[in-house]
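**Student:** when you get a sec, could you give me coordinates for this:
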Amino acid sequence: MQNKQMKHVVNGAFILSLAALIAKILSAVYRVPFQNLVGNTGFYVYQQIYPLYGIGMTFALSGLPVFISKLIAEQTDSGWQRETLRRSAVLLTFLSVLIFIGLQVGAEQIAQSMGDHQLAPLIDAVAWMFLFMPWLAVSRGFFQGRFIMVPTALSQVIEQIVRVAVILIAAVWAVQGHWSVYKMGTWAMSGAAFGALASSGVLLYFWWRRERQPQGNMSEVAVPRYRDLLRRFLAEGGSLCLFASLIVLLQLVDSFSVKNNLVVAGLGQAAAKSLKGVYDRGQPLVQLGLVLATALSTSLLPSLTRALQRQRQNEFYRQAVMMIRLSCAFSVAAAGGLIALMPGVNRLLFGDTHGDLALGLYMLSIVLVALILSYSSVFQSLGEYHLPTVALLLGLVVKLAINGWAVRQWQINGASGATVFALAVMFWLLWWRSRNYIRQALFRQNFLGKLFVCTGGMVLVVGVLYAQLVQWLQPGRLATGGLVLLCVALGGGVFLFLARKLRLLTIREWLALPLGKKFLRRFK
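**Tutor:** Predicted coordinates:
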């Protein structure tokens, strides 16, 4: 019976991970045609306000549902669960209405702080999605707490499909109707509310189906008081939400400081907006680079949970080390490949090679974010939320402190450097305060040295090949895309060959990868 339940949990985690992967790919890929349609300035307008949407999305999708599912899983009594859900909904409704009113009333002031008063209608548009947050978070958390993952997974994918469709339709209409970039941005941001509405409908359907079934009565088990529940929301739920929105919070700092400080550095308003739009190209690239690393981490989280439930400490640490090493290996490979091919990737996706240096530097974020999420997952699995929260807040303080100065000195190169430095501070604190066994995960069996050789070999082969082919062929944009794909395939093959030859990963780690068993057989 226990094995059957664990299989159900693992299958549910796989469904949720697959949905998250699809949603992340959709969220990153749509920005390429969007930028091509609206240009750098239109992209700047959208990306200035995107962090506000991103924070709301992570609250309703990643952070709060995970915390609420933990609350639900703590008790099997259906009456206790229903009352806890009701009280959670009351707290979240108060929070969401407060945020909605704050954004509506303060839209002008927020826009002025970003250095562009014309952004106010976009802030008004994105505020409406926060009204859906209580229902989305509570219903998703309930289903996940009962290990019913299909409603959350389906609602997540539907939400992204509807939102992306609205954004791209708005971009096409804007081009055809010669709209201003701000009118286009307002309609594009309304996609957040339309997506939340569609997602709410999906969850309402599953909730209605469940309510038709007989429900248990309220038992004598004491439910958490509002004060205790609020304390847990702030401590545990707050930590989960902060880490789920890590990249978005750093982008929010950029929204308030990059364009303003570019103007202070001497650029005109139009030039500063366009350059900020070039800098914003890095965000979808980082998201794509993180897809594989975060998918690997997520796929191993059920193993961590299972080890803790069975009180097998050695198995827990072994699985944690595996998660950290796999995340590090593939995030370094992704970052190295993107840096080596940045001129081609930039030209293929965005039509030119502006900002190659800043974007290449920004790609280092992939490695640091992957490691931060892996280490924080270990802490949170052990019920330790304080240190990850402190590390994240310290990193944000560092970003706030140096971002403006760095932009004034080195423009968007400085903004990328400030982001990387802030992430490095976060990671260092998490690594330094982790348990010795976890701290040594990246140093055993000369892992970092082997990883450096594997990635260096891949970057050298890919970089030299791409440079030579561009010099010989002088390709156009589409032909550049073909060269990039060729180099990506070759680079991936070189990395895997060197990784197996140098025994970068253990047999157990290879087998944990998708198709890892087939790869080992073929290599032999």
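**Student:** rest of the way, CA atoms for contacts and neighbours
**Tutor:** OK.
**Student:** measure residue 306 to residue 237 for me?
**Tutor:** 21 Å (C-alpha to C-alpha, to the nearest Å).
**Student:** more crowded one of the two?
**Tutor:** Neighbour count, other C-alpha atoms under 10 Å: between residue 306 and residue 237, residue 237 has more, with 21 against 16.
**Student:** and stretch 3-19, what's buried?
**Tutor:** Neighbour-count burial for stretch 3-19, with 16 or more other C-alpha atoms under 10 Å as criterion, is recorded at 9, 10, 12, 13, 14, 15, 16, 17, 18, 19.
**Student:** tabulate those residues (CSV), appending distance to residue 166 and secondary structure.
**Tutor:** As requested, the buried residues of stretch 3-19 are arranged in CSV below (distance: C-alpha to C-alpha, whole Å; DSSP: H, G, I helix; E, B strand; the rest coil):
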residue, distance to residue 166, secondary structure
9, 34, helix
10, 34, helix
12, 30, helix
13, 29, helix
14, 29, helix
15, 26, helix
16, 24, helix
17, 25, helix
18, 23, helix
19, 20, helix
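**Student:** among those, which pair sits farthest apart?
**Tutor:** Longest distance between any two of the buried residues of stretch 3-19 is 15.4 Å, between 9 and 19; criterion C-alpha to C-alpha.
**Student:** sorry, back to before: closest one to residue 315 out of the buried residues of stretch 3-19, please.
**Tutor:** Proximity of the buried residues of stretch 3-19 to residue 315 (C-alpha to C-alpha) peaks at residue 10, which lies at 16.6 Å.
**Student:** hang on, the closest one packs against residue 301?
**Tutor:** No. Applying C-alpha atoms under 8 Å as the test, residue 10 and residue 301 come out as separate, 9.4 Å apart.
**Student:** quick check: of the buried residues of stretch 3-19, which lies closest to residue 243?
**Tutor:** Taking these together and measuring to residue 243 by C-alpha to C-alpha, the closest member is residue 17, at 17.0 Å.
**Student:** second chain to compare with the first, below:
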Amino acid sequence: GYEMMTPTAVSQIVEQLLRVIVMLGAAAILLPYGLPAAAGGASLGAGVGAFGAFLVLLYYYYKLPKASSTGESYDGPRESAKEILSRLLTLSIPISLASIMLPLTANLDLLIVPRRLLDAGFPMNEVTELFGYLTGMAVPLINLATIITAALATSIVPAISHAFAKRDHQGIYERTSGSMRLTFMATVPFTVLLYVLAAPTVTLIYNAPKAELATQITAFSIFFLGVHQVTTGILQGLNKPRIPVINMGIALVIKVIMNWTLTAIPWLGIGGAAWATVADIGFAALLNLIYIKKYTGYFLDISLLWKNVVSAGVMGILIFMSYHYLTDILPMWVNFILTGIEGLLLYVIIMVLLKGLNKNDGASMPLIGRFFR
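**Tutor:** Model (predicted):
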């Protein structure tokens, strides 16, 4: 509510550190008493980590100044403590349900995809291998590629909520369009990069070149997932947390149908499940955008989106040619790193030429931003 994201970030870092330390320490201490005891000790890490994160947040909470951190006065309607607590509980349920939808989707994949691969004629050992390519390799890469938009989605909630409480409709629109502008730049080039460099990516990280197909298809999810994350944050800031949950539920039904249908097609196989994943995230993002259009007037800035797509497309063609030209000259990992850096530089240059990037965008970039100020 104070638009301070540092306490949350610090608490999460502390949580992970404590969890890992306690998990490994307790497992090592209790291992002589058997594997069940060691596993039980390791599970203590989650509780200790969460408690540590809670203490960090308490510390920051009591260090907060009495006035707003922005120094602004609030002239809007005021609520009693009872009303605020009631509203927090009302908001927390759909937001929690939104978090539950992701593991629910994963569990449905576990129930449907292997079974339909067997129906398509794949042997059990290959079914396990193919399912691992999608859920254990391709999907984590997609989540890794959307770290920026995940952080943006978290930070946009208090900003939109603040403007919403002040009934600042212009501020809501500007924050929405600004966050979507950043979303395009953070997802479109990485979608193309992962698609073009899928083979070296899964080979270097997992030593599993056969995961290339699943990774290439799910690469399209980077853009849709980024849009979905940010639009979910915007809707939550607009006090509409139920909408993303309902949209995810509708998209989940579509995914189940596509998983059941496409995965059983022998020539598609795990590719069918990958396309179902793309459709799931894409449809949920589209539904969110429709509601954002309804409540803010913003939909998609097509003039900016096509510049991102063209820039990323040209970048993709050039890095594809560059990577294959250097394949026999440089080691794979060197070629991979150089091609990735080359691709991002090309994307920025082409975006500048198309006037998709301006001085203000450059100034907001980390590390190099000071050169644009």
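**Student:** what's the TM-score here?
**Tutor:** Put the two chains on top of each other and the TM-score (TM-score structural alignment, normalised by the length of structure 2) is 0.80; 347 aligned residues with a C-alpha RMSD of 3.5 Å.
**Student:** buried ones in the top helix by length along structure 2?
**Tutor:** Secondary structure of structure 2 per DSSP state H: the longest helix is helix 81-119. Across helix 81-119 of structure 2, burial judged by 16+ other C-alpha under 10 Å covers 91, 94-95, 97-98, 105, 109, 112-118.
**Student:** check contacts around the nearest residue to residue 246 of structure 1 once chain neighbours are set aside.
**Tutor:** Nearest residue to residue 246 of structure 1 in three dimensions, chain neighbours excluded: residue 392, at 7.7 Å (C-alpha to C-alpha, 6 or more residues apart in numbering). Neighbouring residues of residue 392 of structure 1 by C-alpha atoms under 8 Å, 6 or more residues apart in numbering: 242, 243, 246, 426.
**Student:** give me the element the counterpart of residue 175 of structure 2 in structure 1 is part of.
**Tutor:** Residue 175 of structure 2 maps onto residue 319 in structure 1 when the alignment is built from TM-score structural alignment. Taking DSSP states H and E as the criterion, residue 319 of structure 1 maps to helix 313-340.
**Student:** mean distance of that helix to its aligned residues in structure 2, please.
**Tutor:** Compared with structure 2 after the fit, helix 313-340 of structure 1 shows a mean deviation of 1.1 Å (mean C-alpha distance after the TM-score superposition for structure 1).
**Student:** by contact count, what packs against that helix?
**Tutor:** Using 3 or more C-alpha pairs under 8 Å, 6 or more residues apart in numbering; DSSP states H and E, the elements in contact with helix 313-340 of structure 1 are helix 282-309, helix 356-362, helix 364-381, helix 436-439, helix 447-473, helix 477-501.
**Student:** cutoff 6 Å now
**Tutor:** Packed against helix 313-340 of structure 1 by the contact rule (3 or more C-alpha pairs under 6 Å, 6 or more residues apart in numbering; DSSP states H and E) you find helix 282-309, helix 364-381, helix 447-473.
**Student:** a markdown table for those helices, including distance to residue 431 of structure 1?
**Tutor:** What follows is these, written out as a markdown table (distance: least, C-alpha to C-alpha, whole Å):
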| stretch | distance to residue 431 of structure 1 |
| --- | --- |
| helix 282-309 | 17 |
| helix 364-381 | 7 |
| helix 447-473 | 15 |
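**Student:** out of the ones you listed, which is the most enclosed?
**Tutor:** helix 364-381 (a mean of 24; mean count of other C-alpha atoms under 10 Å).
**Student:** contact partners of stretch 139-158 of structure 1?
**Tutor:** Stretch 139-158 of structure 1 has contacts (C-alpha atoms under 6 Å, 6 or more residues apart in numbering) with 12, 16, 19, 23, 65, 68, 69, 72, 73, 199, 202.
**Student:** residues in contact with the fifth one?
**Tutor:** It stands for residue 65 of structure 1. Shown in contact with residue 65 of structure 1 (C-alpha under 6 Å, 6+ apart): 137, 140, 141.
**Student:** the fourth one now?
**Tutor:** For residue 23 of structure 1, the contact set (C-alpha under 6 Å, 6+ apart) comprises residue 157.
**Student:** ok so, going back, of the contacts of residue 392 of structure 1, which are still contacts in structure 2?
**Tutor:** Comparing these with structure 2 on both residues aligned by TM-score structural alignment, their matches' C-alpha atoms under 8 Å, the contacts found in both are 243, 246, 426.
**Student:** tell me the spacing between the second one and residue 240 of structure 1.
**Tutor:** Going from residue 246 of structure 1 to residue 240 of structure 1 by C-alpha to C-alpha gives 10 Å.
**Student:** same question, residue 193 of structure 1
**Tutor:** 23 Å.
**Student:** one more: residue 382 of structure 1?
**Tutor:** Residue 382 of structure 1 is 13 Å from residue 240 of structure 1, by C-alpha to C-alpha.
**Student:** now residue 121 of structure 2: which helix or strand?
**Tutor:** For residue 121 of structure 2, there is no host helix or strand (DSSP H and E).
**Student:** so what corresponds to it in structure 1?
**Tutor:** By TM-score structural alignment, residue 121 of structure 2 lines up with residue 266 in structure 1.
**Student:** picking that back up, now do the same for the residue nearest to residue 246 of structure 1: its match in structure 2.
**Tutor:** Counting by TM-score structural alignment, residue 392 of structure 1 corresponds to residue 248 in structure 2.
**Student:** for residue 452 of structure 1, same thing?
**Tutor:** Per TM-score structural alignment, residue 452 of structure 1 is aligned with residue 309.
**Student:** repeat for residue 134 of structure 1
**Tutor:** Looks like residue 134 of structure 1 stays unaligned there (TM-score structural alignment).
**Student:** wait, doesn't residue 134 of structure 1 sit right on residue 91?
**Tutor:** No. Look at residue 134 of structure 1 against residue 91 with C-alpha atoms under 6 Å: they stay out of range, at 8.5 Å.
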